[in-house]
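**Student:** Any chance you could fold what I've pasted below:
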Amino acid sequence: MKKMSGFTLIELVVVIAVLAILSAVAFPKFAEISDEAHRSAVEGAGGSFTSSVSLVRAQWLANGTRTAITDLPGYGEPDNVIDVSVDGWPTGVNGNTNPSGMTAAECNALWGALMNTNGLTTSTAVGEDYLTTVNSGDCRYTYQATVDGHNVEYDPNTGTVYTDIQP
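**Tutor:** Below is the predicted model:
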């Protein structure tokens, strides 16, 4: 007579039940961690954008010229692609120095020039990391990886960057 080894049916059912209970408890924790990671990604992008805007204004102040400038000297070398308003805030890359003249395409190009990264992509059409729109004259970059509506908003009149994290 051969001796059988392995799990009995009851042992198998108990293991499956324990795994089901553990996964039911652990899944909400993993979902919460994922949500927090998305919120942190938007906060990080907002912080980077704020720093970039501040650096452009600092360069404008250091240059000593208190006028609107296309292709700000000393920033974005060798290309000098950033245009600034009469108040020194970034307003575009295509010769736009009027903060009231911002379009979604101009906001999109500004993000690319200020962020200078391939890691965070923007577009005026759905499909990239951030969807670029204009909201009451402000550039709005809405995070697309979730449907929560997290966004970074830039006011080219004041240089203020808002990071809006939805609950």
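
**Student:** hey, let's count contacts and neighbours off CA atoms from now on
**Tutor:** Will do.

**Student:** Work out for me the element V14 sits within.
**Tutor:** helix 9-63 (DSSP states H and E).

**Student:** nearest residue to F49 other than its sequence neighbours?
**Tutor:** Spatial nearest neighbour of F49, chain neighbours left out: M115 (6.5 Å); criterion: Cα to Cα, 6 or more residues apart in numbering.

**Student:** for Y162, what are its contacts?
**Tutor:** G46, V152, E153, Y154 (Cα atoms under 8 Å, 6 or more residues apart in numbering).

**Student:** one more to line up against the first:
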Amino acid sequence: MTSIMATKKQQGFSLIELVIVIVILGILAATAIPRFLNVTDDAEDASVDGVSGGIATAVSFVRSQWEVDGRNNNSVVLDGTNISLDRRFGFPTGLTSGSNVVSATAMTNASCQEVFANILQNAPRNVLVTQDARNQRYTARVVTGAGGNGVTIDGTTVNNLDLCVYHQVSSLTLDQASGIPTPAPDLATAGAKGVLYNPGTGQVLSFTN
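**Tutor:** Okay, the predicted model is just below:
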């Protein structure tokens, strides 16, 4: 008895089909990969804009409370915290303890951090620009006299206002050993992202360099 072996015809992709598939994959990669690479940048920008909006809202709350209090106080109570302000302008300048009230022309790294950490509800993790920024979200520093001029409530122009700068840590270069931003970031640091706050005008702006 003769057994008949059924043979199956082996089929695969032709060279033309493989080329077409490779071309399609190349087109998809060229379109999609740049989008994936930009996801991180977009998320960082959105985070900066969110923090900027939060600070602007909180600053307006402080100013509104100061107005309600009659424009005479050098501090207001915000969510149970005494917030210092320059009574010439009415915008937050840090924390107040007794007579220790900060002027918009005498800000420090610490007072800028106090504004950031205390007027925001659930403020992002932050440190001074001179401290270890690993595992932090923002650094705080002051740029003395960089805020231009502002007009007080009695119409007097004050020059050389200070400027608080909050840099997003993920946009900075940190020293591998100390975790301190190196070099110390300023307004012109390439690639840096963050938020500017002027305690003499109340203006809040996000930036990307």
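
**Student:** Which residues are in contact with the residue nearest to F49 of structure 1?
**Tutor:** M115 of structure 1 touches S48, F49, S52, counting by Cα under 8 Å, 6+ apart.

**Student:** Kindly indicate the member of these with the most neighbours.
**Tutor:** Most neighbours among those, by other Cα atoms under 10 Å: F49, with 21 neighbours.

**Student:** end to end, how far does stretch 97-108 of structure 2 reach?
**Tutor:** Taking Cα to Cα, to the nearest Å, stretch 97-108 of structure 2 runs 16 Å from one end to the other.

**Student:** My error: substitute stretch 123-138 of structure 1 in the last question.
**Tutor:** Using Cα to Cα, the two ends of stretch 123-138 of structure 1 sit 16 Å apart.

**Student:** Pull the distance from it to the chain's centre.
**Tutor:** Taking Cα atoms, centre = their mean, to the nearest Å, one finds the center of stretch 123-138 of structure 1 at 11 Å from the center of the full chain.

**Student:** Show residues contacting that stretch.
**Tutor:** Residues outside stretch 123-138 of structure 1 that contact it (Cα under 8 Å, 6+ apart) are 99-105, 107-108, 120-122, 139-145, 153-156.

**Student:** can you check stretch 81-89 of structure 2 too?
**Tutor:** 71-77, 91-97, 101-104, 115, 118-119, 151-154, 200-201.

**Student:** what range in structure 2 matches the host helix or strand of V152 of structure 1?
**Tutor:** For V152 of structure 1, the element it lies in under DSSP H and E is strand 151-155. Mapped onto structure 2 using TM-score structural alignment, strand 151-155 of structure 1 spans residues 194-198.

**Student:** V161 of structure 1 should be in a helix, yeah?
**Tutor:** No - counting by DSSP: H, G, I helix; E, B strand; the rest coil, V161 of structure 1 is not part of a helix but strand.

**Student:** aligned partner of G150 of structure 2 in structure 1?
**Tutor:** Mapped onto structure 1 by TM-score structural alignment, G150 of structure 2 lines up with nothing.

**Student:** G150 of structure 2 - how many residues pack around it?
**Tutor:** 21.

**Student:** Let me know whether it touches P199 as I believe.
**Tutor:** No - the criterion here is Cα atoms under 8 Å, and G150 of structure 2 misses it with P199 at 9.5 Å.

**Student:** F116 of structure 2 is in what secondary structure piece?
**Tutor:** According to DSSP H and E, F116 of structure 2 maps onto helix 109-119.

**Student:** Just the buried positions in that helix, please.
**Tutor:** Neighbour-count burial for helix 109-119 of structure 2, counted by 16 or more other Cα atoms under 10 Å, picks out N109, A110, S111, C112, Q113, E114, V115, F116, A117, N118, I119.

**Student:** Trace the last one over to structure 1, please.
**Tutor:** Put plainly, it is I119 of structure 2. Using TM-score structural alignment, I119 of structure 2 lines up with L114 in structure 1.

**Student:** The first one too?
**Tutor:** With TM-score structural alignment as the matching criterion, the partner of N109 of structure 2 in structure 1 is A104.

**Student:** sec struct for the residue lying closest to its match once chain neighbours are set aside, please.
**Tutor:** Closest residue in space to A104 of structure 1, ignoring its immediate chain neighbours: T133 at 4.9 Å, by Cα to Cα, 6+ apart. With three-state DSSP as the basis, T133 of structure 1 sits in strand.

**Student:** T133 of structure 1 corresponds to which position in structure 2?
**Tutor:** Per TM-score structural alignment, T133 of structure 1 is aligned with R141.

**Student:** Tell me the spacing between its match and Q10 of structure 2.
**Tutor:** On the measure of Cα to Cα, R141 of structure 2 and Q10 of structure 2 end up 71 Å apart.

**Student:** Equivalent analysis for I22 of structure 2, please.
**Tutor:** I22 of structure 2 is 22 Å from Q10 of structure 2, by Cα to Cα.
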